[in-house]
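Peer 1: no sequence for this one, just the structure:
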C-alpha cells in the first residue's frame, strides 16, 4: 500500500482528527464525572447524534447491508423494529432517566443508579449489574473490533491480525485520553459522516445500475422474492427481527447519553434530531444492500469479494463506484461507525470497573485524579480482552452484536423501563429482573428454543419477575419520596 494512496491518506487525516478531539476533551476532564459522563453538559444536538452514532456501530454499514444483499427486503424487519424501539426509548425513558439519576445520588453509571434508586446497602445489585455490563460489553467490543479489522483488511490488503490492531488503536487512543467528552464530540462528527455516506452511496449505485426501473428489474430477475417482505419468514421470524427494538431500553452506552444531557428540556429536541438521523441512515443502509444485488448481478466479474463475505457489500461498492478520495471518505464512515460504538462501550466498561468496583469496594476515598487514571487503565484492559476475543477471523459482526444486544436488552431493559415509570418497584424486584433476563438469554441462545430471538423471552420473563417479586415486598418511604420528586421535576421541565 503506497503512502500516496488517497484512501490511506483520508483514513490517516480522519483518525488524526479524532485523536485531536480526544486531546481537546482532555483539557475539560477534571474529575471522574467529567471522564465517564461529561459533567452532564451535553446539548440536544450532541445528545441526539451521539446516541445515534453510539448505537449503530459497524453493523449499520456491514452487517445489515450484507443481510439485505443476501436475503432481500425480508431482512428489513429489523430496521422497522429498531426505529419503533428507539422512539419509545426516547419517549418513555430518556427524560425520566435523566431526572431519576440526578435525584438518586447523582448516579454516574447504571449500577450506581440501581444501587441508589433501590437503596441497596448490600452492594449485590451493583455487583451483579456491573458483571452483566462487563460480560456482554466485552463481547460487544469484540464485534466492533472485528468490524474495524474487516475494514482495514479489505481496504488495505492487510492480514487480519495486523488489521485487528490497526482498527482498534485509534479508538483506544482518544477514549483513553479524552473520556466521555471525547467520545461524545467525536460521535457527532462520526454521525454526520455516516449519514453523508448512507445518503450518497445508494444514489450513486442507483445511477450506476441504470435508474430505478432498471435496478428493480435486475433485482427481480435475480430473485423475485427479493421484494417479498415475507420471503422465507415465519411469524416467529418477523417477531424475532422486530424484537431487536426491545434492546434499546437496556443499552448502557445509549442510556448514558440520556444521563449526560444538560437538562430534560434538551431531550424532546434531541429525540426529533436523533429519530430523523436514524430513519435516514437505516433507509440508506437497506438501499445499499438492496441496490447492490442489481449492481453485482450486472458485474459478476467484481462480485467475488462480496460473494465470499456479504458483509463487504458497502466496502466494495464504495471502492468500485467512487473516486479514490471520495471512497476514502465513505469508507471512513465505516470506521466512524465502529469507533463511535466501540469507544462508548470501552468507556462504560471502564466506568463499571472504576466507579462500581474500584471506588466502591477498594478505594472509597480515592482522589478524582486517581479515579480518572484508573478509568483510563480500565479502558486499556477491556480493549485488550476484546482484541483477544476478536482474534478469530471467522467471526461475523451481526452474530456477535445480536447476542450482546439481547443480553443488555433483557437484563437491563425491563429494570430501567419499569424503574422510571413504577414507584412500587423494589430492590429484590430489580435483582430478580436482571438475573432472570440475563440467564434466559444465555439459556435460550444455547438451546435455540423455537427459533425465537432470545431477547423476547428474556424481556418478558424479566418483566414478570420484577412485577411478581416487587409485589411480595414494598419500597421504602425514601424510595417513593425520591421517585415522586423526580417525576414532579420531569413533568415540570419536559
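Peer 2: Cool, got the structure. It should be emphasised that the depicted structure is a prediction, and the values quoted were computed from it without experimental measurement.
Peer 1: When you work out contacts or count neighbours from here on, use the C-alpha atoms and nothing else.
Peer 2: OK.
Peer 1: how close does residue 288 sit to residue 153?
Peer 2: 21 Å (C-alpha to C-alpha, to the nearest Å).
Peer 1: Looking at those two, which is more packed in?
Peer 2: residue 288 (29 against 19; other C-alpha atoms under 10 Å).
Peer 1: Confirm that that one lies within a helix, as I assumed.
Peer 2: Yes: Residue 288: assigned to a helix according to DSSP: H, G, I helix; E, B strand; the rest coil.
Peer 1: At the geometric centre of the chain, which residue sits there?
Peer 2: residue 55 (2.9 Å; C-alpha atoms, centre = their mean).
Peer 1: distance of residue 362 from residue 44?
Peer 2: Residue 362 is 36 Å from residue 44, by C-alpha to C-alpha.
Peer 1: in what helix or strand does the residue nearest to the centre of the chain lie?
Peer 2: Residue 55 belongs to helix 44-56 when assigned by DSSP states H and E.
Peer 1: Check which helices and strands that helix sits against.
Peer 2: helix 160-208, helix 252-260, helix 265-298, helix 324-353 (3 or more C-alpha pairs under 8 Å, 6 or more residues apart in numbering; DSSP states H and E).
Peer 1: Pull the distance from it to the chain's centre.
Peer 2: 10 Å (C-alpha atoms, centre = their mean, to the nearest Å).
Peer 1: Below is structure B, check it against A:
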C-alpha cells in the first residue's frame, strides 16, 4: 500500500510518545491512590479532556460515522441524547460525587464508594459492584480492541488476528506502567488530536465533493430520506437512540475523572470545556458520515471497502483525500480514541480487582508497592481476556459498545445519581438498584423486547427498585450525617 510507510512512521512516533508519557507518569506513581486516581490532582482542563476522551472511544470515529453513512441523519439522535446526558451528568453528579467519595472513606473506586456510603459490612455490595464492572467492562474493552484491529487491518493490510495484538499492545504498555496519571495525561493529548481530525476531515470531504450544494444534491440523489431525522426510524427507535444519554450517570471510567479532580471548583470550568469539545467532536462525526454518502456516491469506484464494512468510512476518506503524512496524523486520531477509552477501562477493571477483591478480601495489610504491582498484573489479565473476546472478525464496534454502555448505565447510573442527591437511600436500595438494572439489561437484550434499547427499561426499573426498597428501611444516623456534611461542603465550594 502506497501510504503504508508514512502512516506507519506516524503511528510509531505517536505510540512512542504515549508510552513515553506512561514512563514519566511512572515516576509520579508512589501508591495505589496515585495508580488508581492520580492522587486526586487533576486540574480542570485535564479533567475535562480526559473525561471526554475516555468517553469517546473508537465508536466516535468508526461506529457512529458508519451508522450515519448507512442510515442518514436519523442516526444522529444518538449524538443529541449523548450531549444532553453528558451535561446533566456534569451538572448533577460530577461535583457531588467528588465530595461524597472524599467524605466516605476517601473512596478510590465505585464499589469502594458504595460500600462506605451505605456502611455495607457484609462486603456484598462491593463484590456485586466489582463483578458488574468486570463483566461489562471486559465487553467494553473488547469493543476497543476490535476498533483498533479494524484500524490496523484497514491501514496496513494486516490479518485481523495480527491486528488485534498490534492495536492493543501500546495501550496495555502505558496503562501498565503509568496508571491513572499516564491515562489522564495521554487522554489530554488524544482529545486534542481527535477534535483536530473531526473538524478538518468533514471540511476537506466537503471541498472534495464540490461544496455544500453539490454535496447535498448527491446525498439527496442517493436517498432523499438521508436528510429526514424521523423518516428512517420510529418513535421507539428515537427514544432508544436518545436513551444513550442515560448511560453517562453510570460509566465508571468517566465517573473516575470526577473523583480525581483536584477540587469541586475545578468542576464548573471542566464542564464548560468538556461540553464544547464534545459538541464539536460529535458534530464532526455526524458530518464525516453524512458527507461520506456524497463522496462515495460520486466516486463509486473507491466505495468497495465502505460497502463491505460501513464502519470504515472515516478511515477510507482519510486515506483517499489526504497526503499520506497528514493521513497518518488523522488516522492516529482513531488510535487515540481507542487507546484513551481502552486504557481507562483497563484501569477501572484493574482497580476493581486490586482494591475491591485483593486488598479487601485477600491481603488487607498489603503494602502500597505490592498493590500497585497487583494492579499492573490485573491490567494484563483483563487485556488477554478482552483480546480473546474480540477474536471474532464479525464483531461490530457499535454493537459491543451499546451492550456495555447499557449495562453500566442501568446498573450504576440510578445508584450513583440517587446516592448523591437523596440521603434517604439505603444499602438494600443500592443493592436492589444494581441487581435489577444489570439483570434487566441482560434479559431485555436477550429477548429484544419491543425493539427498545435495553438501557431505558433497565434505568427505570433500577430507579424504582432503589426508591421502593429504600422506603422499606431507613439509613443510619451516621450515613445521614456524612451525606449532609458532604452536601454542605459541595455547596460551599462549588
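Peer 2: Cool, the structure landed. These numbers were taken from a predicted model, which means no experiment stands behind them.
Peer 1: Mind reading off the mean deviation between the helix holding residue 55 of structure 1 and structure 2?
Peer 2: Once fitted to structure 2, helix 44-56 of structure 1 is off its aligned match by 0.2 Å on average (mean C-alpha distance after the TM-score superposition for structure 1).
Peer 1: Stretch 6-18 of structure 1 now?
Peer 2: Stretch 6-18 of structure 1 sits 0.2 Å off on average (mean C-alpha distance after the TM-score superposition for structure 1).
Peer 1: What residues sit buried inside that stretch?
Peer 2: Of the residues in stretch 6-18 of structure 1, those with enough neighbours to count as buried (16 or more other C-alpha atoms under 10 Å) are 6, 7, 8, 9, 10, 11, 14, 15, 18.
Peer 1: Can you tell me what sits against the strand or helix carrying residue 102 of structure 1?
Peer 2: Here residue 102 of structure 1, judged by DSSP H and E, is contained in helix 95-103. For helix 95-103 of structure 1, the external contacting residues (C-alpha atoms under 8 Å, 6 or more residues apart in numbering) are 107-108, 113, 117, 255, 258-261, 263-264, 267, 420, 482-483, 485-487, 489-490, 494.
Peer 1: Which members of the buried residues of stretch 6-18 of structure 1 occur in helices, if any?
Peer 2: 6, 7, 8, 9, 10, 11, 14, 15, 18 (DSSP state H).
Peer 1: which one among the residues you listed gets closest to residue 407 of structure 1?
Peer 2: residue 18 (30.0 Å; C-alpha to C-alpha).
Peer 1: Next up, the contacts around the residue lying closest to the closest one once chain neighbours are set aside.
Peer 2: Closest residue to residue 18 of structure 1 apart from its sequence neighbours, by C-alpha to C-alpha, 6 or more residues apart in numbering: residue 186 at 6.1 Å. By C-alpha under 8 Å, 6+ apart, the contact list for residue 186 of structure 1 reads 18, 21, 340.
Peer 1: Roughly how far does residue 186 of structure 1 sit from residue 174 of structure 1?
Peer 2: 9 Å.
Peer 1: again with residue 255 of structure 1
Peer 2: For residue 255 of structure 1 relative to residue 174 of structure 1 (C-alpha to C-alpha), the value is 21 Å.
Peer 1: Now do the same for the nearest residue to residue 227 of structure 1 once chain neighbours are set aside: helix, strand or coil?
Peer 2: Excluding the flanking residues, the one nearest residue 227 of structure 1 by C-alpha to C-alpha, 6+ apart is residue 73, at 5.7 Å. Residue 73 of structure 1 falls in the helix class when you classify it by three-state DSSP.
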